[in-house]
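task: produce atomic coordinates for the following.
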Amino acid sequence: MKLTWLSSVENAHDDSVWACTWVPATDDRQGLLLTGSLDETVRLWRHNDGLARVNTLTGHCLGVVSVAAHPSGRIAASASIDSYVRVFTVDGNDTIATLDAPSSEVWQLQFNPQGTTLAVAGGSSASVKLWDTAEWKLNATLSIPRPEGIKPSDKSGNKKFVLSVAWSPDGRHLACGSMDGTISVFDVARAKFLHHLEGHNMPVRSLVYSTAPLDKRVLFSASDDGQVHIYDSEGKTLIASLSGHASWVLSVDASPDGAAIATGSSDRTVRLWDLKMRAATQILTNHTDQVWGVAFQPPGGTGVRNHLLASVSDDKGISLYSYS
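Below you'll find the model as predicted:
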């Protein structure tokens, strides 16, 4: 497995780029890259020989910190530290819904694999809200419980701040990463907390489940402690800890073939990790500032053998790589 640099866009936004995801292809359009920036905009990009900007979408009054694409490829959502989530059509930029999340900023969001629910991490509200995508009504609020051993009198409210969310491949479970380093796993249908996954001692910035058919219980986490953890999310077991980044690990994503993960870090690098070797096989240094997001294009966009990886950074740029 290998990442090959294809192209970069300098000054892709007017400020730091903190979020990226791929919008699935539709019958009449190829897949697009969606990016969100502290310049308060969301931008869409088409890949041909390089990245070409398709549209700039506005609507937030503070920086955009997370973006998510619906499995249909028709709609997407952006979250901002202005405490609002904007849901919009990808091709027309029509606002479908505006989800209010006071009194807490929204940090990360993700549609479930079926496209029926949008999970929104509520930051300092210490909860994740589940929104029905048919009528955009609030279905449930999942409150992050206090880890065992912490007394109610402890001044740890800020430690429960929710930073990251990830859906299991079947949509049954939702994992949430918090400021205190714990990961909470929920049964979504019952809106029930199941257990914590422990091992990190600093904020968990990013989570993703494995894409390998036989490893659907496997969860990857990225943390400010510089570690990438591999968990059996149902067995509550830490399988492995991957070391190598020199600073915070801000983002993690799983390759479409399930054989690798990519990470972005405040050490300004993107790393490709071989999951069999449990080691980084490539270190890419295209960015000049911390890398906030990495995202593999899902299957179906670029053929069977080659897939795209995008990375975004505080340097305002986007880099694109071929994964093969």
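
drop to CA atoms for contacts and neighbour counts, all remaining ones
Noted.

find the nearest non-adjacent residue to residue 131, please.
Nearest non-adjacent residue to residue 131, counting by C-alpha to C-alpha, 6 or more residues apart in numbering: residue 138, 4.5 Å away.

contact partners for residue 111?
Residues in contact with residue 111 (C-alpha atoms under 8 Å, 6 or more residues apart in numbering) are 68, 69, 70, 71, 117, 118, 119, 167.

can we see that at 10 Å?
Residues near residue 111 by C-alpha atoms under 10 Å, 6 or more residues apart in numbering: 68-71, 76-77, 117-120, 130-131, 133, 165-167, 171.

would you say residue 229 is within a strand?
Yes: under DSSP: H, G, I helix; E, B strand; the rest coil, residue 229 sits within a strand.

how close does the residue nearest to residue 131 get to residue 23?
Distance, residue 138 to residue 23, by C-alpha to C-alpha, to the nearest Å: 24 Å.

and the strands in the stretch 151-300 of the chain?
162-167, 173-178, 183-187, 192-197, 204-209, 218-223, 228-232, 237-242, 249-254, 260-265, 270-274, 279-284, 291-296 (DSSP state E, counting those that start in this stretch).

can you name the element that comes right after the last one?
Going down the chain from strand 291-296, the next helix or strand is strand 307-313, by DSSP states H and E.

okay, the angle between that following strand and strand 260-265?
Interaxial angle of strand 307-313 relative to strand 260-265 (axes from the mean of the first three to the mean of the last three C-alpha atoms, to 10 degrees): 10 degrees.

sequence B follows; please return its structure for comparison with A:
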Amino acid sequence: MTSTTMAVLGHSGRVTTVAISPDGVWLATGSQDQTVRIWDVATAATIAVLRHSGRVTTVAISRDGVWLATGSEDQTVRVWDVATAATIAVLRHSGRVTAVAISPDGTWLATGSDDATVRIWDVATSTTTHTLTGHTSRITALSIAPDGTWLATTSNDHTARMWDIAATTDAPFVDNPSGRSGAVTGVAVSSDGTWIATIGHDGSVRIWDPVTAAITAVPRHASPMHAVAISAGGSCLAIGNDDGTVRIWNPTAAITDTLTGCTSRITALAASPDGTWLAIGSNDSTLRIWDAGSATDRSLTHFGRITAVTISPDGTWLAAGSDDGTVRIWDRDATAVTATLTGHTSPITTVAISPDSKLIATGSADGTVRIRHATTTADIATLTGHTSRIATVAISPDSKLIATGSNYGTIRIWRLADGNRVTMMRTDAPLNSCAWLPDGTALAVGGDKGLYLYTFVDDSAVPGI
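Take a look at the predicted model:
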């Protein structure tokens, strides 16, 4: 076998990038001489010379070979017609352009810059449709999935990120840590979806509007907070504290009551659907049922520290997870355990019941989520893929999807019907809590660096639904 090497000459500076046309007939090269040259592969002849006002850093060719996009240190991306060498559009960053990628269908392109942002552009209108933020340093590479539904980016900040193009808004990071001195440890959504409550390790509570992002800060508590629940009618907000107390607030942030009796940190809270009682879990291995009408409580004993608690949508039973790796189920009025769920190999971290009360999901420090029938407790599926502790689980209002979040900062969306993952988002810090908005169009996620709101356009925005 023999091989032939052909040299093409013409650039007056170092060649920095090269791309080959889909049909292999021509190629494009970018150079420090501020030009892009298009070459005929068979003859090595220059077909066209395209000019920037700075060093060319990246070249990408559309799948049909009709146009190409070039990025430069002049902070622009230029879109060119290959046949005429005419400029179709000039797209501008606020820093040097370092990477360009074109979607498989050619309708949009992604550009990265040393301004640490990734921009998504509509090719037809030459306008920015999304600006992806989160990287803290120069973008080094971009890659679009073959089906065009997600984008991978890498950066000099030592991280790689995956972005769901169809399903997320351009700014999922809504509530930043400004004003907080610690992580967001809990999030809860009101039943009508008009407000969201977040609590912090620094004792702060915030109530904000998911549409306008307007935030109301309420007075801080003296100790860290780790559990939060909202009554079904939205008339009260229950917050569990490190000092063993539970504070009841109205939506305007006035304290209406303080519950005592637990001897250690409150770790889990759940409000009954009718708002008449609370389930309170703590580090002292007890689960307390507090009746709002009589202002009395009773205790149920677990065999380990209570780490999670949830109440069925019909209010007839509740489930609590423990660091002994089990989940115990009680009837609302009973004192005896009706079922014990086993199978996890590490402490339980989170428990969720589907809105139709048919399924129960449990997350664990073993990195798995188990889905079971609520009545028979038979296993349906075990969700694997997270590489660290499961921190939060939430089932969508229509009981079709489940969201799982981990200490590694990833949020995965799964189909409950078959246990298949349909999409994934990534943040840059560990996650602590998540909750769906009542209409299922958005997911609020609390983590060590703030609150994220992921908005899903419609069912078609989540692949496979």
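
more neighbours, residue 138 and residue 23 of structure 1?
Neighbours around residue 138 of structure 1 and residue 23, counted as other C-alpha atoms under 10 Å, are more numerous at residue 23. The numbers are 26 against 14.

hmm, that one is touching residue 34, no?
Yes: counting by C-alpha atoms under 10 Å, residue 23 of structure 1 does reach residue 34; the two are 6.7 Å apart.

how many neighbours does residue 90 of structure 1 have?
Residue 90 of structure 1 - counted by other C-alpha under 10 Å - has 21 other residues nearby.

tell me the contacts of it?
23, 32, 34, 44, 55, 57, 69-70, 73-77.

and with 8 Å instead?
Applying C-alpha under 8 Å, 6+ apart, we find residue 90 of structure 1 in contact with 73, 74, 75, 76.

coming back round to it: in CSV: the strands of the stretch 151-300 of structure 1, plus distance to residue 50 of structure 1 and mean neighbour count.
Converted to CSV, the strands of the stretch 151-300 of structure 1 look like this (distance: least, C-alpha to C-alpha, whole Å; neighbours: other C-alpha atoms under 10 Å):
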stretch, distance to residue 50 of structure 1, mean neighbour count
strand 162-167, 29, 27
strand 173-178, 34, 26
strand 183-187, 37, 22
strand 192-197, 40, 18
strand 204-209, 27, 26
strand 218-223, 29, 26
strand 228-232, 30, 22
strand 237-242, 32, 15
strand 249-254, 22, 28
strand 260-265, 21, 26
strand 270-274, 19, 24
strand 279-284, 18, 16
strand 291-296, 16, 28
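
save those strands as CSV, and put in distance to residue 6 of structure 1 too.
What follows is these, written out as CSV (distance: least, C-alpha to C-alpha, whole Å):
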stretch, distance to residue 6 of structure 1
strand 162-167, 28
strand 173-178, 32
strand 183-187, 35
strand 192-197, 37
strand 204-209, 25
strand 218-223, 25
strand 228-232, 26
strand 237-242, 27
strand 249-254, 19
strand 260-265, 16
strand 270-274, 14
strand 279-284, 12
strand 291-296, 14
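
how about those strands, which one is nearest residue 92 of structure 1?
With C-alpha to C-alpha, the closest approach to residue 92 of structure 1 among these belongs to strand 291-296: 23.5 Å.

tell me how far the closest one is from the chain's mean position?
Centroid displacement of strand 291-296 of structure 1 relative to its chain, using C-alpha atoms, centre = their mean, to the nearest Å, is 8 Å.

hang on, the earlier thing: what does the residue nearest to residue 131 of structure 1 align to in structure 2?
Using TM-score structural alignment as the criterion, residue 138 of structure 1 maps onto residue 255 of structure 2.

hmm, that match is touching residue 248, no?
Yes: with contact defined as C-alpha atoms under 8 Å, residue 255 of structure 2 reaches residue 248; the gap is 6.0 Å.

tell me how far residue 184 of structure 2 lies from residue 178 of structure 2.
Taking C-alpha to C-alpha as the measure, residue 184 of structure 2 falls 11 Å from residue 178 of structure 2.

more neighbours: which of those two?
Legend: neighbour count by other C-alpha under 10 Å for residue 184 of structure 2 and residue 178, higher for residue 184 (31 against 9).

how far away is the equivalent of the more buried one over in structure 1 from residue 76 of structure 1?
By TM-score structural alignment, residue 184 of structure 2 lines up with residue 64 in structure 1. Separation of residue 64 of structure 1 from residue 76 of structure 1 (C-alpha to C-alpha) stands at 13 Å.

cool, residue 13 of structure 1 as well?
For residue 13 of structure 1 relative to residue 76 of structure 1 (C-alpha to C-alpha), the value is 19 Å.

likewise for residue 82 of structure 1?
18 Å.

so which of these two has more stuff around it?
The residue with more neighbours, out of residue 82 of structure 1 and residue 76, is residue 76; 25 against 18, by other C-alpha under 10 Å.

what sits closest to that one if chain neighbours are left out?
Using C-alpha to C-alpha, 6+ apart, the closest residue to residue 76 of structure 1 is residue 69 (4.3 Å).

try residue 79 of structure 1
In space, residue 79 of structure 1 is closest to residue 85, 4.6 Å off (C-alpha to C-alpha, 6+ apart).

also residue 254 of structure 1?
Of all residues not flanking residue 254 of structure 1 in the chain, residue 261 sits nearest, at 4.4 Å (C-alpha to C-alpha, 6+ apart).

picking up where we left off before, shared with structure 2, which of the contacts of residue 111 of structure 1?
Using both residues aligned by TM-score structural alignment, their matches' C-alpha atoms under 10 Å, structure 2 keeps these contacts from these: 68-71, 76-77, 117-120, 130-131, 133, 165-167, 171.

for residue 277 of structure 1, grab the count of nearby residues.
Residue 277 of structure 1 has 9 neighbours, counted by other C-alpha under 10 Å.

residue contacts, the alignment partner in structure 2 of it?
With TM-score structural alignment as the criterion, the equivalent of residue 277 of structure 1 in structure 2 is residue 376. By C-alpha under 8 Å, 6+ apart, no residues touch residue 376 of structure 2.

go on, residue 144 of structure 1?
Counting by C-alpha under 8 Å, 6+ apart, residue 144 of structure 1 has contacts 126, 127, 128, 160, 162, 184, 193.

re the thing from before, quick one: the residue nearest to residue 131 of structure 1 from residue 185 of structure 1, how far?
For residue 138 of structure 1, the distance to residue 185 of structure 1 (C-alpha to C-alpha) stands at 20 Å.

quick one: contacts for the residue most central in space within structure 1?
Nearest to the mean C-alpha position of structure 1, by C-alpha atoms, centre = their mean, lies residue 206 at 5.8 Å. Contact partners of residue 206 of structure 1, counting by C-alpha under 8 Å, 6+ apart, are 163, 164, 165, 177, 221, 222, 223, 250, 251, 252.
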